[in-house]
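> structure, please.
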Amino acid sequence: MAVADPSEAAQTAMRGIVAAVASFKTPDELLAAARPDVVHIITPPASHAPLAQAALEAGCHIYVEKPFTERVEDAQRILDEARAKGLLVCAGHQLLYEPPTRVLARYLPSIGQVAHVESYFSFRTVRHAPGGRTVLRADHQLLDILPHPVYLLLLVLEQAGNGTIELVSLELSQAGTVHALVRRGGVTGTLVVTLEGRPVESYLRAVGRNGSLFADYVRSTVQRAIGPGSSGIDKLFAPYRQAWQLLTGTTAAMARRFLKRQQSYPGLAELFSAFYESIRSGAPSPLSPESLLETVRICEKVAQALREREAKALAAAAPRPVESRGVIVTGGTGFLGKEIVRSLLARNRPVRVVARREPSPWERIAGAEYVVADVATGAAVHLFKGADTVIHAAAETAGGWDEHRRNSLNATEQMVRGAAAAGITRFIHISSLAVLAQGTGDPIGDNHPLEPDSKGSGPYVWGKLESERLAVLVGNELGLSVKVVRPGALVDYRDFDPPGRLGKRLGNIFVAVGSPSDRLGVVDVGFSGRFLAWTVDHWDDVPSPLNLLDPVSPTKRELLDHLRKANPDLTVIWLPRFVLIPLSWTAMLAQKLLRPGKPPINIAKVFSVLPYDTSLIAKLAPHIPPQ
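Below is the predicted model of the structure:
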């Protein structure tokens, strides 16, 4: 076994899995020295075609992660080369080997002539990557996941119809939903892939003249409704029969996953086994060339449509030049950052958003300039051109201590130093109420002491607290006027999502922690954005530090009322603090035993409710323009 990766860290990690693995810097070195029989290409999509070509020229069978290639011409060239050399090609279409697909394929003849096929995939975009790596922007994540629902749709169409595959129509929404009609012969299927739809689902549905099949890839089940189902008895018993299939199927699927302790993607090991067996036996590849080509063809057309929409969106969202009076906003693609950007533009302030990844077209705000930069490694002077103020709202929100050190502490220091080097003298650092020490019962004011045990509440609070200290320290050293603003838990009353300190949602059950009369230190995200934009133009009127809260803190009961409006079926269970505290002690003891040397997280402290003095923000709030 051998691996090629330019990253020493990646090579070391692989040796931790397979000690005897040979490591190379480049694929060419690997192909020349190791002379492998099979090459797995799991690199970024743009590199798939040239690497596949090189592996075939070296006489290797190839497995290529999805998307197989970005262009159908490249896919055709690879398949032609493999055919000419007698080599096999496989792609990362592992859902074909998941149990739901196999069951659906087995029962497909039972439903008769197929009349309709639907392939649906909804998912949440990944916003954080291990090790602080930059994640793909949302539309690129959509393209990365797109092959899965496409090849599932094609699987049924290829068995149900004759002729060539035809993409009949294609529509893209403003915020990342793909609708497509795909036809083969007399059978038309629908393809829907969405970043917006909830809950997260992945299913394949086939409807025939004698029933229907529903393959659920989230629960790993198949519900069968075979037969015409037109009689009264059928209509009466069909829901119970399908409910029983769902119950038993889900239970069996969970048991299989638990007992096997499968760490890879379901179906992936089975796909590898089938591919290797084909190589050993001289049989055809488990994936047909036609399926690979048509999957790439449809994905390429979706990608082209996305590029065309992006060009139109960029033209419509042309940025206003940041030549003077500009404001630099880090974290400007986030929940709070977007509101800050909108509010600054409404005040006729030019805005430059500095982000670690390029936002998708639908994530951009018209009039704002977007610059991609990883400020944790340095903030170049050109980022600050034409600006007089920085609002540093970026921070790590996931991961461990290393990620928070890099993306909270390091990024903060680099931004302060970069601003000073560019001659900027005004810097707003967005911190968090979580950095404040536990109170003694009296309302906590804006100058309340910081938490002395910065690591006691986990990496996020530690990152926020230490980056606040760093911003003030380095700012004073370099002569910057640094204002620290500590928002409470951010909520959007227009589209309410409960703050973490309210409790935890488990399906349709919400476990609320504490008492219904407890008041939480929250702040409306829209008000926060308008307040921070107002601060830029009224610098001397805003003290530092400032706890940014709703002028009147709502009770937990009031917040749950907002949640129930959008979730009428929600069941609320209260977990009193006298129950939480011993649970927290037990959890801390377990952490010390299981993770010696690492600071334990005090769950009771995380969910603690502190009274806040909102008198100062109440005086300033009337000056903030309404929505």
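> going forward, measure contacts and count neighbours with C-alpha atoms only.
Will do.
> which residues does residue 250 contact?
Residue 250 makes contact with 219, 220, 221, according to Cα atoms under 8 Å, 6 or more residues apart in numbering.
> with residue 627 instead?
Counting by Cα under 8 Å, 6+ apart, residue 627 touches 526, 527.
> how deep is residue 583 tucked in, by neighbour count?
By the criterion of other Cα atoms under 10 Å, residue 583 has 15 neighbours.
> ok, then the element right after the strand or helix carrying it?
Assigned by DSSP states H and E, residue 583 falls within helix 577-594. Where DSSP H and E defines the elements, the next helix or strand beyond helix 577-594 is helix 603-606.
> tell me which other helices or strands that next one touches.
Contacts defined by 3 or more Cα pairs under 8 Å, 6 or more residues apart in numbering; DSSP states H and E place helix 603-606 against helix 577-594.
> check which residues of the helix it packs on are buried.
Buried residues in helix 577-594, defined by neighbour count with 16 or more other Cα atoms under 10 Å: 577, 580, 584, 587, 588, 591.
> please enumerate the strands of the stretch 301-450 of the chain.
Here the stretch 301-450 of the chain has its strands, by DSSP state E, counting those that start in this stretch, at 326-330, 351-355, 369-372, 387-392, 426-430.
> elements contacting the third one?
It refers to strand 369-372. strand 351-355.
> I'd like the structure of this one too, to check against the first:
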Amino acid sequence: MRFAAYERLLTTTRGRGEISMDIAIVGCGEISTKHIQFALDYPEANIVGLVDTERERARRRAAQFQIPDCSYPHLSELFLFRKPKVVHVLTPPATHLPLVLECIEAGCHVLVEKPAGLNYQQVKTMFKVAEERGVFLCVDHNHCFDPCMIEVKKMVERGDIGEIIYVESYYGWNPDIAAVRSYPKVNQIPWIHTLPGGVLHDLITHPLALLLEYTGLPREIKAISRSLGTLPQGQPDELRILCDGSKAMGILAISFNAKPFLHYLNLFGSEMFVQVNFNTMTYYTQPSRKLPKAIGKPLLNLEQSWQLASRTLINTARFLTGRLKSYHGMRTLIHRFYQSIQRGEEPPVSQEQCLQVARVIDQVWEQIGSRKMSFSPIFPRQSPAPSSCYSYLSKSQRPSRVLITGASGFLGHHLARRLLREGYLVRALVRKLSPIEKLGDLDLEIFFGDVRDEDSLRAAIQGVEMIVHAAADTSGGRLEDALETTVNGSRNVLCLAQQEGVRKLVYISSLSVYDYSRLPAGHLIREEDALEANPKKRGVYTCSKLEAEKMVQRFIRENNLPVVILRPGTIYGPGGAVLTPMIGYALSKNFILAIGRKGFKLPLVYIDNLLDAIVLSLENDKAAGKIYNIVDDEPVSKHVYIQRYLCKRGKGGHVVYLPYALVYSLTFGLELLSKIMHKEPFLTRYRLAASCKSFLFDTSKAKQDLGWSSRIPAREGLENTLTWSKNVWAC
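Got it, this is the predicted structure:
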């Protein structure tokens, strides 16, 4: 397609060199860093606008790339002062249609991130208006322009592969990233979950564009999906599409579960097989040869090894010399789009390609169905109904309704089962993206919310008599986020519990609040011992848990809400983590790396023993206002735990203990390097010293006041846990 407007443009600029390119970026999220970088790499490009509804984010991007402040909160304001030739639209897909149309009406050419729109009709409308206005519209199908893919495309065009018979496009993706798991605002899910096809909708464009380029227009597609529980509320995390194309048949596969997370394109031709690996930016070919098997098989292995090794060396050299960059395909696409504008040529991704991808995506969602997430409260199938149903019982005889915060976690779902067995009515508070499969088969109420959000928290607390507050930030991320959840969230729980007349609250604290640095190794730690004096040196988790417990203690002194504080040890049991950093790191299935002495005493508490303490705390009125250590009576050494772990694997395993002095020295080097790089070290000597000291913990107070004991001995607890983990491995 060649527009008359561009013929006129070429005529007026002929002889004056290339046309300058004023660029605006709309949406200054993480991907904008690549768009800005590649736009600045183009000789005639000049960034004149950075647009984001969070203007401060646009200003940060400008400062990052040393661009004079040209930030705007809205497109309309940008167009009052600037007239960019090209606009990159990088906002969430739900906003693409109005933003793209606004840019087109202003006479700007547009590069829009994938997916271009929420459906085929939106994408069709964009292209129709662009054509009417005489401007270019291009969608960022960047993997089609990766260097390895460009080389293979040349081979296809030369006929080296022969006739393409079959295509396989595979995309393995790790969903454990902020765009999927984090909350952009309190109690607000990321936009990626709100797309018609959920998380898959944001990813399908990449492998589908590659597939359709070689299968041609689909005559028929068949799509199937499955949920293996990686995404919340049964959203599909496995997708397979069988495509009967006009040129070849093909299969598309997206997996969030298969590991490692591979990304490749296989082309099966009549003369040659080609695999393009987008993870390594390499490809290898396997031509059809008429050789004896005895020669052909070893020759094939040698040839593939040579191809991959040589291309890896070439890529390394290109990367070191700046000729190969991360997201290089995006760079190529952006520059080709700019060139197409200057020369009046068709954009690098045609209208037909973009519409074809959008049309197939619609067909896929029609076949597998759309699974919209719901955050309305879930009530048990055999709901005992409101407390009014027990009006015939005296107040003391009615079952208490207990709210569990953090109910989707390891402790939370075990506690829910236990309280139900004890005859309590249970209400679970879970965050919107939390997995609830383990709660789904229980007769309890599930409320979606966040302890940081007072409205959703109040709804969960209303009508309950008791609360077990187990929610906390355990991610080890930013301190500000941890304090917001663990400290402010706990404050919200306490204040609303007081307002709503809750009778008892059990707060789950941690042994990490103690000042291990000042206590001698082997000391028997009691509840009255000193708390950590330098929590920030100990890390995000300790800092937030200590601040939260101090706040809870102040609340107890200043209010009349009965609160019990439990300081459990490292919780273990079926369904929980089998190896923690305190115990060791599994470098492979049969190789463990541990730090420090073999005889280090692990402060463990078996899950059932902790549940006993929680139930007793709920039921014992004398426990109000008190703090209890909850640790199993029989200390288990690090060496014994690891040996039993390896023995249960049933294979010859190995463990290496790094001497404490060696790790301490390496940590000192890490601190120096981090200081030079102006970054926070992930481990400090202070934190290492605290974690490698062995202590004993006094639980006599819990035994005397609550009647608690470590009912499940360590040998039984370890056997239950490791047998469970062995069965999981076998599956």
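> tm score of chain vs chain?
After superposition, the two chains reach a TM-score (TM-score structural alignment, normalised by the length of the first structure) of 0.85; 625 aligned residues with a Cα RMSD of 4.1 Å.
> how about the buried residues of helix 577-594 of the first structure, which pair is most distant?
The largest separation in the buried residues of helix 577-594 of the first structure, counting by Cα to Cα, is between 577 and 591 at 20.3 Å.
> where along the stretch 1-150 of the first structure do the helices fall?
Assigned by DSSP state H, counting those that start in this stretch, the stretch 1-150 of the first structure shows helices spanning 8-17, 27-34, 48-57, 72-85, 99-107, 138-145, 147-160.
> now tabulate those in a markdown table and tack on mean neighbour count.
Formatted as a markdown table, those follow (neighbours: other Cα atoms under 10 Å):
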| stretch | mean neighbour count |
| --- | --- |
| helix 8-17 | 13 |
| helix 27-34 | 16 |
| helix 48-57 | 20 |
| helix 72-85 | 17 |
| helix 99-107 | 18 |
| helix 138-145 | 19 |
| helix 147-160 | 22 |
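> which stretch among the ones you listed comes nearest residue 470 of the first structure?
Of the helices of the stretch 1-150 of the first structure, nearest to residue 470 of the first structure by Cα to Cα is helix 8-17, at 29.1 Å.
> looking at the strands of the stretch 301-450 of the first structure, which is nearest to residue 283 of the first structure?
Nearest to residue 283 of the first structure, of those and by Cα to Cα, is strand 369-372 at 48.0 Å.
> what lines up against residue 78 of the first structure once you look at the second structure?
Using TM-score structural alignment, the partner of residue 78 of the first structure in the second structure is residue 126.
> residue contacts, that match?
Applying Cα under 8 Å, 6+ apart, we find residue 126 of the second structure in contact with 97, 100, 101, 137.
> so which of those residues hold up in the first structure?
Checking the contacts of residue 126 of the second structure against the first structure (both residues aligned by TM-score structural alignment, their matches' Cα atoms under 8 Å), the contacts still present are 97, 100, 101.
> wait, which of those residues is closest to residue 490 of the second structure?
Using Cα to Cα, residue 97 is the member of those that lies nearest residue 490 of the second structure, at 41.5 Å.
> wait, isn't the closest one in contact with residue 117?
Yes. At 6.4 Å, residue 97 of the second structure counts as touching residue 117 under the criterion of Cα atoms under 8 Å.
> quickly list what's touching both of those two.
residue 123.
> ok, back up a step: how about the helices of the stretch 1-150 of the first structure, which one is nearest residue 515 of the first structure?
Of all those, helix 138-145 sits nearest to residue 515 of the first structure, with 38.7 Å by Cα to Cα.
> what packs against the closest one?
In terms of contacts (3+ Cα pairs under 8 Å, 6+ apart), helix 138-145 of the first structure is packed against helix 289-316.
> name the helices or strands packed onto the helix it packs on?
helix 72-85, helix 138-145, helix 147-160, strand 165-172.
> turn the ones you listed into CSV, columns for distance to residue 305 of the first structure.
Shown next, in CSV, are these (distance: least, Cα to Cα, whole Å):
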stretch, distance to residue 305 of the first structure
helix 72-85, 15
helix 138-145, 11
helix 147-160, 16
strand 165-172, 8
